Structures are given as C-alpha cells and as structure tokens.
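Q: Generate a structure from the sequence data that follows.
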Amino acid sequence: MKKQTIKQIENQLSTISDESHPFLQEVVKDERKGVQNLLAKWKKEKERERFYEAKFIDMTQYERKYRAQGFQWIAGIDEVGRGPLAGPVVASAVILPEDFFLPGIDDSKKLSEKKREEYAEKIKSEAIAFSISMIDPEEIDRINIYEATKKAMLSAIASLDIKPDLLLIDAMKLETPYESESIIKGDAKSVSIAAASIVAKVARDRLMMEISASYPVYHFEQNMGYGTKEHIKAIEEHGITPYHRKSFAPIKDLY
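A: Reported below is the predicted structural model:
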C-alpha cells in the first residue's frame, strides 16, 4: 500500500478525536520525522482539549450546585473598568442554558483579544438572556467608583429580559430581591460569571476604540483608558477629555 503524503496524514489527523483510532497506530509506525512531528502536535492538542474540558466542568460547579437545588435562571454578574483613568465602568449579566459548552472560557483578562471577541459572540448567541450596563465618568466622579460599579451591576440585572432566580456575582455584595452568592475571583471559578466578564470587557473595549478615533493622542485603542505612562504623558501635554475621570489620581491632582 502506497504511503500517504505528510499533508494527507495531517488532513486525516484533523478529523480524528479518538485516541484509540486505528489510523493512529499506522502513524506511529511511520518513521518520517514530519509524520512524527504531526503526531506529537496532535497529541499535544488533545491534551490541551482535555485540560480545557476539565476546567470547564470545574467551572460549572456553582451552576450545578444551584440547579440541583431547583434554581433555573442562574445569572452571572461581573464588571470591567473599575481602575482606568478614562471611560465607563461596564457590567454585564448573563443567563446561560444548562447545556452551554465552551472549553477555554475564563476570566476575560486571561484571554487574547481574538478569543474574547470569538467567545463573546458565542455567549451572546447562545445565552438565554444577557444585558450590558455602563456608568459614565461624570457619574463615577459624582458617586465614586464603588457605588458606580454597584449601580452598573444592579442595572445589568434589572435589564435582563428574563428575571433570574439566582445571582452568581464576582466578589461584590449586592442588595437585590434575588438569592445570590458572591464569589471571590468568580470570573475564574464560574462559567456564568466568566461569560459576563467577557461580554462586559468586549463591550467596553469596543467603546474605547470608538472614542479613540476622536481622541487619538491618548491611544485609548491600546490602553483602554488605563493609566499607562504614555496615557499620563498625553494628559500632561494635552489635558483631559470628557471621558476622563476627574476624581482619579493623578488627574485630580492636576486639575
């Protein structure tokens, strides 16, 4: 039987997920270095998939616990943008279906921009309900960032098309009419909170990129409003925009 080319083997390996597949036994016997490299790459990818699948299952522990108690509409709540010098604080609430499956989901800060964008679209397309709430810099200055964060979260919850019967909240304690659990570093422990983190981050980043077009010297498309050296230098040289938080240092010390 004629040997397959390395490209043919690569194409066939891409269709195989079962490690007991007989084709793999043939590939193991093929001594060509290119073939063995392909096999090693395939095995590494399968290990990565198993890791992410196991992590995903671990991240459903809170959802499984509460569904076992009879809760159906479990909303994950998270926010992004508490620390920047410019831009809004953004919160999201997401209710996922029980069969939602997205290995690789994690705290939005741990994902690449490309992955966040990809995951955000999948989350929004498959979620039972989701909402996004933004509190602008003027209000942040008026009521402080802690209160603004709470307000954004409460607004996101209230904006859901389906009213939740349980909330999983990243760290914050909220007074709501719903039962809830606040989870420290919840965006790395709960798929629902991680989903909310991703949706909120992508929404905020897109807004900062839009703002950047009007105020290019601040490079919001890169720093997303955070106080990088380049950003602070731009503030010192060009002043502030309507999107800057006047109550945040060093801005409050300069103006």
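
Q: Could you use CA atoms for every contact and neighbour count after this?
A: OK.

Q: which residues in the stretch 101-250 of the chain form strands?
A: Along the stretch 101-250 of the chain, counting by DSSP state E, counting those that start in this stretch, strands occupy 129-135, 166-170, 179-183.

Q: of these, which approaches L85 most closely?
A: Counting by C-alpha to C-alpha, L85 lies closest to strand 129-135 out of the strands of the stretch 101-250 of the chain; the figure is 13.7 Å.

Q: and the closest one, what does it pack onto?
A: strand 89-95, helix 145-158, helix 191-214 (3 or more C-alpha pairs under 8 Å, 6 or more residues apart in numbering; DSSP states H and E).

Q: Can you say which of these is packed in most?
A: strand 89-95 (a mean of 31; mean count of other C-alpha atoms under 10 Å).

Q: now the other sequence, so there's something to compare against:
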Amino acid sequence: MDEVGRGAWAGPLAVGAASGDIEAAAIVLKRSRGAGYYDSKALSAGRRQTLFARLADVGVVFGIGFASAVEIDALGLTHSLSLAAERALRELELRLPCPLGERTVYLDGTINYLTKVKVITLVGGDGIHPLIAAASIAAKLARDSLMIRLDAELPYWDFDSSKGYGSLRHRFGLSWQGPSVEHRRSFRPVHELRAPASTYFSSPAQVK
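A: I've put the predicted structure just below:
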C-alpha cells in the first residue's frame, strides 16, 4: 500500500493497495537503469497509465480508497489515512480469492495506520518493493483523474495542472476566490491565502 496527496492543499487523500505476483510486478516495474522499481513519482502520466495496464495484464489487482478534504479537516491526516486505507483494502478484498486477514500488508513509510491486518512498514518502500510501487501508481492515477474532473467544475484553482498542490495559479485562485469546497481549510496556506488580494488580474489564466 501507498498514499498520494498527503501534502496537497485541496482534493482528497488517496491510498492505493495492490496484490499479485511479486516477480511479475517486478519485471514490469524494474528500472531500466540502476536498482529498484519505478513508482508514481518517477513516471510521466502517460508512462504511469502504460505500466498500470501492464500490471493488470500480469494479474496485479488494485483497490483505491479516498478520504475527503472535509474528513481531513475534521479528523486530521493520520486518522484520514486510516479511513482511506481501510476503504482501499475493502475494495481490494472484493477482487481477491481469500480474505485479507490471511495476508501481510507492506506499507510505505514508518507509520502503521492499519489495525486489522498484519503490517510490515518499509521506508522508501515504493522504490524497493514492486507491489508498493504498483500501489503508488494506481493511487496517483486515480487521484489525478479525480482532480482533472474537479477542475472542470472548479476552474479557478488550477486543479488540472497542480492536482491540488501549491502552484502559482493555485495560490492566485485562493487569493482571488478564496477556498473551494474541495480545499483543506485546516491547512495553513489555505487559511493564509484565503483573504481577497489586491490585484489587477481578472482571470487565473493571466498568471504565468
């Protein structure tokens, strides 16, 4: 399992879970140069989609769980990670031949935010364990797709490009329009930039 979107100012937190043949996943994700595996951060959007399809072709199955901005504001990041992870595991379990209780979850990072399954945490796990790398790719694809769809509904905050992180146009959107319904209002930058700013810009598209 791996998470995406922990530091974003807007949009949900996403946790991906992947299960399948480790050796098959390793072949798909092995770096062309050096040791380790391609994770979501090392790939372009197109390459992520290609490798995700190849992982599915070799039998890797996925579950994705989200925790909303409202839940993050109300519960904090750690609790929200637990919620998203539980949702991802429930979705994954629907696709597996045996219950998750019989399996071990390899979790990227140092913090175990799961309680109902056996967990092994791995620092830098998305670069050294192929199924964690696969989970990171799936979570990134799912969250990015959601942020792109949100941009069509909420066009002032650069969600298409920034994916909810603090780009220049996102900052301008906050200072011009304040936070949207998808913003994490408990995050300091959202709070500090939400007041209307004095500016001659009439549209975030004018910001370069």
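
Q: what's the TM-score for these two chains?
A: Overlay of the two chains. TM-score (TM-score structural alignment, normalised by the length of structure 2): 0.80; 179 aligned residues with a C-alpha RMSD of 1.7 Å.

Q: on that earlier part again, and the helices and strands packed on strand 129-135 of structure 1 as TSV, adding distance to L102 of structure 1?
A: Formatted as TSV, those follow (distance: least, C-alpha to C-alpha, whole Å):
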stretch	distance to L102 of structure 1
strand 89-95	14
helix 145-158	23
helix 191-214	9
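
Q: Doesn't R6 of structure 2 lie inside a helix?
A: No: R6 of structure 2 sits outside any helix when classified using DSSP: H, G, I helix; E, B strand; the rest coil, being coil.

Q: Please give me every residue in contact with the counterpart of K252 of structure 1 in structure 2.
A: Mapped onto structure 2 by TM-score structural alignment, K252 of structure 1 lines up with H191. Contacts for H191 of structure 2 (C-alpha atoms under 8 Å, 6 or more residues apart in numbering) come out as R185.

Q: how would you label H191 of structure 2: helix, strand or coil?
A: helix.

Q: Need the winner for burial among the strands of the stretch 101-250 of structure 1.
A: strand 166-170 (a mean of 25).

Q: That strand aligns to what range in structure 2?
A: Going by TM-score structural alignment: strand 166-170 of structure 1 matches residues 104-108.

Q: Now find how far off-centre that stretch is within its chain.
A: 16 Å (C-alpha atoms, centre = their mean, to the nearest Å).

Q: how much does that stretch stray from structure 1?
A: With mean C-alpha distance after the TM-score superposition for structure 1, stretch 104-108 of structure 2 departs from structure 1 by a mean of 0.6 Å once superposed.

Q: Make CSV from the strands of the stretch 101-250 of structure 1 and add distance to E117 of structure 1 to it.
A: Converted to CSV, the strands of the stretch 101-250 of structure 1 look like this (distance: least, C-alpha to C-alpha, whole Å):
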stretch, distance to E117 of structure 1
strand 129-135, 15
strand 166-170, 21
strand 179-183, 25
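
Q: mind checking which of the ones you listed is nearest A200 of structure 1?
A: Closest among the strands of the stretch 101-250 of structure 1, using C-alpha to C-alpha: strand 129-135, at 6.6 Å.

Q: equivalent range in structure 2 for the closest one?
A: The aligned range for strand 129-135 of structure 1 is 61-67, by TM-score structural alignment.

Q: and that stretch, how far from structure 1 on average?
A: Stretch 61-67 of structure 2 sits 1.1 Å off on average (mean C-alpha distance after the TM-score superposition for structure 1).

Q: can you list contacts of that stretch?
A: 12-20, 80-81, 83-93, 95-96, 135, 138-139, 142.
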